[in-house]
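> output the structure for:
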Amino acid sequence: MRTSDREGSIRGSLRRGITPRYVLELALEVMSDAVVVLNQEGEIVGLNRHAQELFGYRAEELLGEYLEVLVIDAARRRGPGGRELDLTRSRLPEPLGRRRDGSRFPIDIGFQTIETERGAMTLTTFRDISERRQIDKMKSDFIQNAAHELRTPLAAVAGLVSVLSQHRGSMSDDQLDNTLIALQKQGERARGMVNNLLDLTQLQHGHLELAIEDVAIRAALESVLEGHPAPPEIEIEFQMAEEAIIRVDARRLTQVIVNLLTNAYRSGAARVRIEGASMRKQVLIRVEDDGEGVSPELRDGLFEPFSRGFNRGPEGSGLGLVLGRDLVEAFGGDLWHEPVEPHGSRFNIRVPRSD
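Now for the predicted structure:
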């Protein structure tokens, strides 16, 4: 029986004895999902447009088939409830759908049985959860990486505390001072990682409070360089022809630039250059070094959490760049990387002007 034009939302032929109006009413209840309608024998008697798109079949190709054709490693129950799939014997951890081309994908399946004048009918809904599974994996990977990164400084703290507890009485003043300095350094490293994780989480959920204000960028850059000077072996260059006023969170912008400078200092560079350039509506800040640079295979993932960049030495966590990018975007700007020839890196920050 052919579906009428005004009932095109349920595209597909229906077996004799089931009216188009009846199947349309059933499918409308979950129109956002793929819907397959079964008769008392468990045969497919109708499916909506979403089901055809999800599985890649035309309606006429599935009419009279059983759901086993759409779900991998599942069998139809016999006797009462025979219209539903028995997934308890599946060797798979979750149901997998099977498309017409043979590809597989994780699915949620729902069954709803409705009594009608024609007998019991089963409305079966399918939802592709591939994106949800990918998000779950990303969350799991993030937690695993965070735990791995925190384990290093925490293990160092535990080891240093053990040394102090066992050998403090026999340690010289210099040894004691060095141990305490190392303990403080590792503690600050762990605290920095935790703070970055919290900031990143709050930013991504829109909960991080920013104090957006007018900031004189030349004075701000000079202050950053004064507070975080280059090591003696690195030549530092600073250039900004004129002052400009930008709209940012001053403390957070300092945090971003300090992270970029720290990365540059660790890159093996002999020279680090920081400059600002005023444009009509924006200000461009560049932090450039002539270090080893970022290898091409790492560039695509450079702004991902815990990415393994060129400058991620034993002190890095792989969170600074992704946090910096998100912060600058929260200011209404952007942050990106460019390679420098023959070697080196340039990080660009573009933020809106206020004046």
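
> going by C-alpha atoms from here, please, whenever you check contacts or count neighbours.
Noted.

> chain neighbours aside, what residue packs nearest to T179?
Spatially, and ignoring its direct neighbours in sequence, T179 is nearest to L160 (6.7 Å; C-alpha to C-alpha, 6 or more residues apart in numbering).

> so what does the strand or helix carrying the one you found touch, helix or strand wise?
In this structure, L160 sits in helix 130-167 according to DSSP states H and E. If contacts are counted by 3 or more C-alpha pairs under 8 Å, 6 or more residues apart in numbering; DSSP states H and E, helix 130-167 sits against strand 104-116, helix 173-204.

> now that helix against helix 173-204, angle please.
Between helix 130-167 and helix 173-204, the angle comes out at 160 degrees (axes from the mean of the first three to the mean of the last three C-alpha atoms, to 10 degrees).

> residues contacting the residue nearest to T179?
Contacts of L160 were listed using C-alpha atoms under 8 Å, 6 or more residues apart in numbering, and they are 179, 182-183.

> in space, what's closest to E149 - neighbours in sequence excluded?
S317 (6.4 Å).

> re the thing from before, and the residue nearest to T179, how far from A147?
Distance of L160 to A147, given as C-alpha to C-alpha, to the nearest Å: 20 Å.

> following up with a second sequence; could you model it the same way so I can compare the two?
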Amino acid sequence: MTMALDASISGIIITDNTQQDNPIIYCNKAFEKITGYSRKEIIGHNCRFLQAQDRNQEERAILGKSIAEGVECRVEIRNYKKNGDLFWNELYMSPVKNANGEVTHFIGVQNDVTSRKNAEHDLRQQKLVMENRIKERTKELRESEAFLSSIIETVREGLLVLDPNFNVLSANNHFLRTFKVSKEETVGRQLYDLGNHQWDIPKLRDLLVKILPTNNPVVDFEVEHDFPHIGKKLMLLNAYRVEFEGQFKDQILLAIEDITERREVEIRKDDFLSIASHELRTPLTTIKGYVQLLERAMPQDASEKFLSTFGKVSVYVERLNSLISELLDVSRIQSGNMELHMAQFDFDNMIAEAVDGMRTTVPGHQIILNGQTGAKVLADESHIAQVVSNLLSNAIKYAPDSEKIEVNIANVSDYVKVSVKDFGLGMSAEDRKKVFERFYRGVEIQKKFPGMGIGLYICDQIIKRHNGTLWVESEIGKGSIFSFTLPKAGKETNG
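Next up, the predicted model:
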């Protein structure tokens, strides 16, 4: 059956209507190809993730009504691929019912009809815009040379303009200064011949010959090369094929940013982080030992003030210990030394223990655990428990006016899924994009809550190293839902 569905040229998904949020439990190869997402990034999500931020479409209401009533429907809806490209999705959705007439699943069949929609739009607009297009085109062609020259000289990175044969048509002053060459040595010559063939770089050839024609534009392509006269350079290349007609047809803009010093600074920062974390651990261990020694030698008639002060010291020592542990985790991740000790364990039991531990720590909060998987999962149990505890801690920390937190677990295909829902501040679209970056903290969060912005980064890296996916759904004032999927069979699962 799966082989037959995978042979279809139409994208096919199956969702489980018996589970909360109707998650996707199956997708065929065509669906992956159409959307640009891999199977592991799809399983467990609700179909709405394909609409990204474009949530006000009438078709969404039609779909919601059909799901609620358990009936089939057909819509044409705007969706977005993983790279952000818009595509029009012609979606046929049908319910699957059991013997009792209850809807257990939905099957969705989708086709990319972007070309047809674009053709329809073009036909409607052609008569209205043709005259203006001719005028604008004429003006563009007249101004393009001056405009292109202005861009070349004002961009604060090396910029080359190449013809289709990779001959240099122009080079800005930043390029000439950075790579210590003259305009006479550069303009009019083949790129690969520059500086006695210094630019004959295999990765650069791959970019221009293999990648650029099929993936326009090329963004943030890293190339490292040892130049004879200026030493080793790490460069960030961005390339764009300009598809003008006439004089400027098929020119290539190649932006070259020297990030050698920036990367060295990042490496020094990572080295400092690693050294500082290890150096702080030793004296902190000694301090903890003395605190424990003082606790055992506590006089029975100690004053209330003494006991209160001693308790605060213990709390802050533990807080500092947790902070250093997180910094050490970041250091191990950056250096590639985070070890995973894979073993099979009872997933439901691990979740229950993490929730019970958090309930003991914050008895004033109501943590509701829903669902069960009955799954044995092959993973690093301590690291996955660390992720769950961190998500629970954040849910409590960033929802100060709410005492309720919901944890949902479920099976989705050959993955387990965990969702932690709070009813707190929520976050903006910009924060959602960056929330898993190292040391990132939203502006409002910085104002109201202490922290360094590394907890979610660590969680994301742990889940990625298990070949799972961690994501967030959130709106300002409506709380957040952090979810992750984890392959049951271990990180080798490719699905």
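
> TM-score of the superposed pair?
Between these two chains, after superposing, the TM-score reads 0.56 (TM-score structural alignment, normalised by the length of the first structure); 243 aligned residues with a C-alpha RMSD of 4.3 Å.

> name the SS class of the residue nearest to E149 of the first structure, please.
At S317 of the first structure the chain is in coil, as set by DSSP: H, G, I helix; E, B strand; the rest coil.

> run through the residues that contact it.
So S317 of the first structure contacts 149, 193, 306 (C-alpha under 8 Å, 6+ apart).

> circling back to that earlier point, tilt between the helix holding L160 of the first structure and strand 104-116?
Using the same axes, to 10 degrees: helix 130-167 of the first structure against strand 104-116 is 120 degrees.

> circling back to that earlier point, in TSV, list the contacts of L160 of the first structure along with distance to V287 of the first structure.
TSV is the format used below for the contacts of L160 of the first structure (distance: C-alpha to C-alpha, whole Å):
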residue	distance to V287 of the first structure
T179	34
A182	29
L183	31
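
> and which of those is nearest L261 of the first structure?
A182 (22.6 Å; C-alpha to C-alpha).

> now which residue in the second structure aligns to the closest one?
Residue pairing (TM-score structural alignment): A182 of the first structure is matched to K312 of the second structure.

> distance check, that match against F306 of the second structure.
Distance from K312 of the second structure to F306 of the second structure, by C-alpha to C-alpha: 10 Å.

> cool, and S474 of the second structure?
Relative to F306 of the second structure, and taking C-alpha to C-alpha, S474 of the second structure is found at 45 Å.

> between those two, who's got more neighbours?
S474 (20 against 10; other C-alpha atoms under 10 Å).

> residue in the first structure paired with that one?
By TM-score structural alignment, S474 of the second structure lines up with P339 in the first structure.

> excluding chain neighbours, what is closest to that match?
In this structure, P339 of the first structure finds its nearest non-sequential neighbour in S345, 4.7 Å apart by C-alpha to C-alpha, 6+ apart.

> got the contact list for that neighbour?
S345 of the first structure touches 288-294, 337-339, counting by C-alpha under 8 Å, 6+ apart.

> what about the residues you listed, which are in strands?
Taking DSSP state E as the definition of strands, these contribute 288-289, 337-339.

> let me know the next secondary structure element after the helix or strand hosting A68 of the second structure.
Element membership for A68 of the second structure (DSSP H and E) is helix 58-69. Downstream of helix 58-69 of the second structure, the first helix or strand assigned by DSSP H and E is strand 73-80.
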